[in-house]
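Asker: Got a predicted model here, sequence first, then my questions.
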Amino acid sequence: MVSARRSFQGALPIAAMRRLSEALAGTEGEVRFELDFGRDGFDNAYLDVRVEAPLTVICQRSLEPFVLPVHVDTRLGLIRFEREEAALPPGSEPLLVAEDGKLALADVIEDELLLALPLVPVNPDSTLPDDVVPPSPEADSGEGRSDNPFAILRELKK
C-alpha cells in the first residue's frame, strides 16, 4: 500500500470499536476516516490518518453525557523495529508494524481515537449545580457574618 500510495476513506460504526466503546457513555454514530499511505522525502513509509467522530462522553463537571466532536489529523511513521524510530522526521509518530507488514486499519483508527480522548472531558456549555457554586460576592451583603471564617481576621485588620 505504501509503494502504491493507496488511499482509503469511509465510515465505521462506533459500536464496532470495542475498546473505544468501553470508554464512552454511548456508542451512537459513526467514525469518518481518510487514510493515505506513502513515502516522505527521506524514503520513510508513512500513514496519514484523518478521523472525525462524534463521541458521547460524561462531562466531569456536570456528570451528564454530551457529544464531543473529535478530530484527528496525524502522520504515523511505519517502522518494523524500534531502533528505526530515531530516523522518523519531527511531527511523525511511530507505528510498529508486524514483520509480515500487515496492518489492521480499524485498530489504527480506534487507537488514534482513544489517544484523542481527553482525560477529563468537560462540556464547554455546562455549569456547576447551584449547591456546588458558592454565592457571588454581591450576594454576600453581611460584612461581619458569623458563618464567615475570615470575619474575625477582617476585624483584626481594622
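Answerer: Arrived safely. Residues are numbered from 1 along each chain as shown.
Asker: Could you use CA atoms for every contact and neighbour count after this?
Answerer: Fine.
Asker: Which residue is the nearest non-sequential neighbour of Phe8?
Answerer: Among residues not flanking Phe8 along the chain, Leu35 sits closest, at 5.0 Å (CA to CA, 6 or more residues apart in numbering).
Asker: quick check, Leu156 in a helix?
Answerer: Yes: Leu156 forms part of a helix when assessed by DSSP: H, G, I helix; E, B strand; the rest coil.
Asker: For it, grab the count of nearby residues.
Answerer: 8 (other CA atoms under 10 Å).
Asker: list the contacts for it?
Answerer: If a contact means CA atoms under 8 Å, 6 or more residues apart in numbering, then Leu156 has no contacts.
Asker: Flag every buried residue along the longest helix along the chain.
Answerer: When the chain is parsed with DSSP state H, its longest helix is helix 105-116. Neighbour-count burial for helix 105-116, counted by 16 or more other CA atoms under 10 Å, picks out Ile109, Glu110, Glu112, Leu113.
Asker: Make JSON lines out of these and add distance to Ala53.
Answerer: Listed next are the buried residues of helix 105-116 as JSON lines, based on distance: CA to CA, whole Å:
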{"residue": "Ile109", "distance to Ala53": "11"}
{"residue": "Glu110", "distance to Ala53": "11"}
{"residue": "Glu112", "distance to Ala53": "11"}
{"residue": "Leu113", "distance to Ala53": "8"}
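Asker: Just the closest of these to Pro94, please.
Answerer: Glu112 (12.2 Å; CA to CA).
Asker: Next up, the contacts around the closest one.
Answerer: Glu112 touches Val72, counting by CA under 8 Å, 6+ apart.
Asker: alright, now check it against this:
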Amino acid sequence: MAGREIGGHPSPGPISVLRERLTCGLEEQAGDDALDRANMLLEQVHRFLPPERRDDADLFRERLVRSSVAFVREGEGAVEKHLRATGASHLLVNMLCPPVEETDDQYLTERFEELRDGLYDLERIDVSNPSLDARLLSIFEGLLELAGALAIYDNGPQ
C-alpha cells in the first residue's frame, strides 16, 4: 500500500523505503550478481508477509533475518551460495547500521564494525576464491547473532 500522494505522485510505502535503504551501495560494493540475489531475498520476504501486514517494516526486518539463513543454505553450488551470502550479508549490514548507531553498547558497536569491515575487505579480494567462503559465512553468522542481540528478531523457537 503506497503512502499519500505528494505533488500528484504516490509516496513510497515503508517497505519500499526500507528496501531501497537496504540495497544502498550494494551494487558498488558487491556487484550486480550479489545485488540480484539480495533483491531475490527481499522479494521473497515481502511475498510471504501476511496481506494485512505488508507495510510492517519491523516484521519485514524480522522476516529478513529469519529468511536469510534458508536463502543462503538453499543456494545450489558454491558460486550461488557465495553470491547469496554476499547479498544477504550486505542487506544485514545496512539493516543493522541504524540500531548500532543508536546503541551505547561498545561491544556491539565494535563487533558490528569488525563484521562490516571484514565484509568490505572481502570485496577487495577476488571473491571467486573458494577459500574466502568460510570467512564470508562467518561474517554472515556474526551479523545474524548481532541482529538477535539488537532484538531485531528472537532467535528462539519459531
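Answerer: Nice, I can see it. What you are looking at is a predicted structure, and each value in this text was computed from that prediction instead of being measured.
Asker: Once they're superposed, tell me the TM-score.
Answerer: With the length set by TM-score structural alignment, normalised by the length of structure 1, the two chains reach a TM-score of 0.25; 74 aligned residues with a CA RMSD of 5.5 Å.
Asker: looking at this, the residue nearest to Phe8 of structure 1 is in a strand?
Answerer: Yes: secondary structure of Leu35 of structure 1 (three-state DSSP): part of a strand.
Asker: How many residues are close by it?
Answerer: Neighbours of Leu35 of structure 1 using other CA under 10 Å come to 18.
Asker: That one and Val67 of structure 1, how far apart?
Answerer: Shown here: Leu35 of structure 1 relative to Val67 of structure 1, a distance of 24 Å by CA to CA, to the nearest Å.
Asker: just Ala53 of structure 1 next, same as before
Answerer: Counting by CA to CA, the gap from Ala53 of structure 1 to Val67 of structure 1 is 10 Å.
Asker: One more: Phe33 of structure 1?
Answerer: 18 Å.
Asker: got the contact list for the residue most central in space within structure 2?
Answerer: The centroid of structure 2 falls nearest to Leu91 when counting by CA atoms, centre = their mean (2.2 Å). By CA under 8 Å, 6+ apart, the residues touching Leu91 of structure 2 are Leu22, Thr23, Leu26, Ala38.
Asker: What of His71 of structure 1?
Answerer: Neighbours of His71 of structure 1 in contact, by CA under 8 Å, 6+ apart: Arg50, Val51, Glu52, Ala53, Ala116.
Asker: Verify the assumption that it is located in a strand.
Answerer: Yes: assignment of His71 of structure 1 by three-state DSSP places it within a strand.
Asker: so what's the residue lying closest to Val49 of structure 1 once chain neighbours are set aside up against?
Answerer: Leaving out its chain neighbours, the residue that sits closest to Val49 of structure 1 by CA to CA, 6+ apart is Leu35, at 4.9 Å. Residues counted as contacts of Leu35 of structure 1 (CA under 8 Å, 6+ apart) are Ser7, Phe8, Gln9, Leu47, Asp48, Val49, Arg50.
Asker: and those residues, which are buried?
Answerer: Among the contacts of Leu35 of structure 1, those classed as buried by 16+ other CA under 10 Å are Leu47, Asp48, Val49, Arg50.
Asker: quick one: buried residues of the longest helix belonging to structure 2?
Answerer: When structure 2 is parsed with DSSP H, its longest helix is helix 78-102. Using 16+ other CA under 10 Å as the test for burial, helix 78-102 of structure 2 gives 80-96, 100.
Asker: got it, and stretch 15-28 of structure 2?
Answerer: Within stretch 15-28 of structure 2, the residues scored as buried using 16+ other CA under 10 Å are Ile15, Leu18, Arg19, Leu22, Thr23, Leu26, Glu27.
Asker: Would you state the secondary structure element containing Arg75 of structure 1?
Answerer: strand 65-79 (DSSP states H and E).
Asker: same deal with Ala11 of structure 1?
Answerer: Going by DSSP H and E, Ala11 of structure 1 is part of strand 7-13.
Asker: What of Ala34 of structure 2?
Answerer: Using DSSP H and E, Ala34 of structure 2 falls in helix 32-47.
Asker: residues making contact with that helix?
Answerer: 19, 23, 26-27, 54, 60, 63-64, 67-68, 71, 83-84, 86-88, 91.
Asker: I figured Leu92 of structure 2 hits Gly142, correct?
Answerer: No: between Leu92 of structure 2 and Gly142 there is no contact under CA atoms under 8 Å: 10.2 Å.
Asker: Cool, thanks, signing off.
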